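[1] Please find the sequence and the predicted model below.
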Amino acid sequence: MALDPQAKALLDMVYRVGAPRFHEQDVHQARHSFEKLQFALRPEAPAVASVTDVPIPRAHVRDGVIMARLYRPLVAKPDAVLPLVFYFHGGGWCVGNIPSYDVLCRELANHSGCAVLSVDYCLAPEHPFPGAVDDALQAVTWSLANAVLLGIDAARFAFAGDSAGGTLSTVTALQLRNSGGPQAALQMLIYPCTDILSQRPSRRTYANGYFLDTESLAWFFEKYLPDTADWTDWRASPILAKRFDGLPPATFIIAGCDPLSDDCRAYAEVLREAGVAVTVHEFEGMVHGFFTLGKFFRQAAEAVELTGKALGTALAP
């Protein structure tokens, strides 16, 4: 698939100036570089009704709290009880944070008419697998149990996330299904990583020069999963789960020129085969990461609006 001209322009700029890639930096440099990119190329922040920081206690008090940020859409009345979207940010389980995703979560709240909870799960290598998985599930469990405090309807919730955050969305849905817990109305999966050890063609076709290089993928995987035995754990590679029936409907956003694109399609297919309702939207010529870069890509604005409306429809009364 040919690159979109705007995607090519971005890649030409990145590679021309010799910007260091993730695997060429230490983790602190990589986090700073990721944040700079998000701040430089994200749209202007839209107004919302309110923004509230929410400390969520971890399972053990000694482990402190998971910080989250709750956004209520501009149209929401102060006393309205809203459906909730849990948003898990991308960044290979190693980079990314609430400030980097502030604009996106504001947009999703306004487009969907729902509250959005952005979850600042713990990052590797300081907190390797399954730290992020545990935080994601704890954030969901606690929030639903404290729905009155948050002003949300515990019976109406959805998961959304990009890249590593999309993976956390799939895994959390699987965990809730396995435990007989409450079911989300939708899994909104933006180019998730579904198979760490994948050898599908897109991994080779887009291995180098398409933003998410093979070396950078390996850098993320090695930091998140220092024990290689965990690479085949379904909580890291959800396509390896034993069964996929009984899961919430799933909507995928796929970037056409993404090394993970075939893995996304493969996961969509196993869900379909298990009887799960699946919708796939592919943005031709886009690269991994485009979703949050709305100042640079018009397709990002289209994808964000599509995402917000899909969430709003799924969570309508």
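    Arrived safely, thanks for sending.
[2] Please count neighbours and contacts with C-alpha atoms only from this point.
    OK.
[3] State the distance from L225 to A236.
    8 Å (C-alpha to C-alpha, to the nearest Å).
[4] scratch that, H23
    H23 is 20 Å from A236, by C-alpha to C-alpha.
[5] With neighbour numbers in mind, choose between these two.
    A236 (25 against 16; other C-alpha atoms under 10 Å).
[6] from what I can see the more buried one touches P192, true?
    No - using C-alpha atoms under 8 Å, A236 makes no contact with P192, being 11.2 Å away.
[7] List the residues that are in contact with both of L225 and A236.
    Common neighbours of L225 and A236, using C-alpha atoms under 8 Å, 6 or more residues apart in numbering, are F129.
[8] circling back: who touches both of A236 and P192?
    Here A236 and P192 have T167 as joint contacts, going by C-alpha under 8 Å, 6+ apart.
[9] Helix, strand, or coil at M188?
    strand (DSSP: H, G, I helix; E, B strand; the rest coil).
[10] Let me fix that, I meant to ask about V304.
    helix.
[11] residue ranges of the strands in the chain, please?
    50-57, 65-72, 82-88, 115-120, 152-162, 187-190, 250-257, 278-287 (DSSP state E).
[12] could those go into a markdown table alongside mean neighbour count and distance to R243?
    What follows is these, written out as a markdown table (neighbours: other C-alpha atoms under 10 Å; distance: least, C-alpha to C-alpha, whole Å):
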| stretch | mean neighbour count | distance to R243 |
| --- | --- | --- |
| strand 50-57 | 15 | 30 |
| strand 65-72 | 22 | 30 |
| strand 82-88 | 29 | 23 |
| strand 115-120 | 28 | 27 |
| strand 152-162 | 23 | 19 |
| strand 187-190 | 28 | 16 |
| strand 250-257 | 23 | 15 |
| strand 278-287 | 18 | 16 |
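[13] Second structure follows, compare the two:
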Amino acid sequence: MGIRRTFEKYLVAGLVRLPESWLLKMSGGAPLTAEGKRLDTQLQFLLALAAKRPRIDQLPVDGARQLYRDMAYSFGGRARPMSRTEERRVAGPYGDIPVRLYVPNGLPQGPAPTLVWFHGGGFVIGDLESYDLPCRQLADQARCQVLSVEYRLAPEHPFPRPVDECLAVWRHVAANPADYNADPARIGVGGDSAGAHLSAVISQQARLAGEPLPRHQLLIYPVTDLTREWASHTTYAEGYLLTRDLMNYFMSKFLPEGTDVADVKVSPLQAADLSGLPPATLVIAGFDPLQDEGRAYGDALARAGVPVKVLNYNTLTHGLISLAGVVKAADGAMAEISAAVRAGLGA
């Protein structure tokens, strides 16, 4: 398995560097466009490769999780070296929670800016390994420590358990920064997709409880509102990695029957008051079904007086952070995202 995965990784990295005309020919012959936007050609080729794999929403949960790990490895770049990584555990409401601390090379001595990271995957897939490469890149380029959290997943642990666990980790780190060599004034939260949802919810819940707030929240194509169907859910329902069927697959496993989808822990956009929340970096992908609700959350934060930096990547899809090192446009996006995190944490 290891040899095959390594061969595939280097094969993909080589193929995406072929001339654009070749990549288009191998991925259907014509550029993919929608709403006046054109999909990045390298990414279009990777989508064609991904389409040859089984569909996550048609697999048993264990198979879906393994496929996600394999794709994250095959379609991701090389691992950036760290000064050190540490495997730890944090006591949580349902048992210990594995976390991994990434410390990049060259950080100044003393308490360091730290990003508590919650991975994506629809609350059903994703783990420390499938997000190892993006966490290393964020740590290196944002010049901060990254603490990656492996919260429990649905359907074994449905809502509200993932939310409860991530809140527990945030509270633990905020109360014990010295245990992580973290500067208490420079600790942020961040994640992509489901992880961005968790970051938004944690920021809201900490404010409601009068607890220490994150310095900054990094919200990469977040899930913010399950109370309605957004136009982008339909326009980008199929063909761009995250599909409407896949979103339904995730939510069917994450939300127990009868869950109130207007609960702010499910739909943070439904919060009555967003004032006083931490400054945010909001990332939008142009070929992503979640883009409308992401923009709506950014607009709502701005109306509430929260400083928001919006980064739009109109040629890219959901999952762009896992493609850096292979897709050139994703490299540029990750560099900008990292710079925003560095500024947001005062790194």
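    Alright, I've got the coordinates. The shown structure was predicted, so the numbers you read here are calculated from the model rather than taken from an experiment.
[14] Which one of the strands of the first structure lies nearest to D12 of the first structure?
    strand 278-287 (12.8 Å; C-alpha to C-alpha).
[15] Can you tell me the closest non-neighbouring residue to the alignment partner in the second structure of Y267 of the first structure?
    Structural alignment (TM-score structural alignment) places Y267 of the first structure against Y297 in the second structure. Leaving aside its chain neighbours, Y297 of the second structure sits nearest to L269 (5.8 Å; criterion: C-alpha to C-alpha, 6 or more residues apart in numbering).
[16] what sits against the counterpart of that neighbour in the first structure?
    Structural alignment (TM-score structural alignment) places L269 of the second structure against I239 in the first structure. Residues near I239 of the first structure by C-alpha under 8 Å, 6+ apart: 194-195, 267, 270.
[17] Tell me how many other residues crowd the match of Y267 of the first structure.
    Number of residues near Y297 of the second structure (other C-alpha under 10 Å) recorded here: 23.
[18] I'd assumed Y221 was in contact with it.
    No - using C-alpha under 8 Å, Y297 of the second structure is not in contact with Y221, being 10.4 Å away.
[19] what residue of the first structure takes the place of H172 of the second structure?
    Match for H172 of the second structure (TM-score structural alignment): W142.
[20] Could you tell me how far that match is located from S261 of the first structure?
    From W142 of the first structure across to S261 of the first structure, the span is 33 Å (C-alpha to C-alpha).
[21] In the second structure, what range does stretch 29-40 of the first structure match?
    Residues 63-74 of the second structure are where stretch 29-40 of the first structure lands, counting by TM-score structural alignment.
[22] buried stuff in the matching stretch?
    64-65, 67-74 (16 or more other C-alpha atoms under 10 Å).
[23] ok, those residues vs G305 of the second structure, which is closest?
    A72 (36.6 Å).
[24] ok, now how distant is I125 of the second structure from A296 of the second structure?
    From I125 of the second structure to A296 of the second structure the distance is 26 Å (C-alpha to C-alpha).
[25] In terms of neighbours, single out the busier of these two.
    When neighbours are counted by other C-alpha under 10 Å, I125 comes out ahead of the other of I125 of the second structure and A296, with 24 against 14.
[26] which residues sit in contact with that one?
    Going by C-alpha under 8 Å, 6+ apart, I125 of the second structure touches 61, 64-65, 68, 153.
[27] Aligned counterpart of it in the first structure, please.
    Match for I125 of the second structure (TM-score structural alignment): V95.
[28] doesn't L240 make contact with T232 of the first structure?
    Yes - with contact defined as C-alpha under 8 Å, T232 of the first structure and L240 form a contacting pair (7.2 Å).
[29] neighbour-wise, which of W142 and S261 of the first structure wins?
    Neighbours were counted for W142 of the first structure and for S261 using other C-alpha under 10 Å; S261 has more, 25 against 14.
[30] check contacts around that one.
    191, 202, 254-255.
[31] do that again at 10 Å, thanks
    Going by C-alpha atoms under 10 Å, 6 or more residues apart in numbering, S261 of the first structure touches 191-194, 200-203, 206, 253-255, 282, 287-288.
[32] And V341 of the second structure, by the same measure?
    113-115, 138-139, 141-144, 188-190, 216-218, 280-281, 335, 347.
[33] those helices in the stretch 51-200 of the first structure, which residues are they?
    102-112, 131-145, 147-150, 164-179 (DSSP state H, counting those that start in this stretch).
[34] got the ones you listed as TSV, with distance to D213 of the first structure columns?
    Shown next, in TSV, are the helices of the stretch 51-200 of the first structure (distance: least, C-alpha to C-alpha, whole Å):
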stretch	distance to D213 of the first structure
helix 102-112	24
helix 131-145	23
helix 147-150	40
helix 164-179	15
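[35] Single out the most deeply packed of the ones you listed.
    helix 102-112 (a mean of 25; mean count of other C-alpha atoms under 10 Å).
[36] how much does that one stray from the second structure?
    Aligned to the second structure and superposed, helix 102-112 of the first structure gives a mean residue distance of 1.3 Å (mean C-alpha distance after the TM-score superposition for the first structure).
[37] Give me the angle between that helix and strand 115-120.
    With axes from the mean of the first three to the mean of the last three C-alpha atoms, to 10 degrees defining the directions, helix 102-112 of the first structure sits at 160 degrees from strand 115-120.
[38] tell me the angle helix 102-112 of the first structure makes with strand 50-57.
    Using the same axes, to 10 degrees, helix 102-112 of the first structure lies at 110 degrees relative to strand 50-57.
[39] and helix 102-112 of the first structure, what other elements does it pack with?
    helix 27-41, strand 50-57, strand 65-72, strand 82-88, strand 115-120, helix 298-314 (3 or more C-alpha pairs under 10 Å, 6 or more residues apart in numbering; DSSP states H and E).
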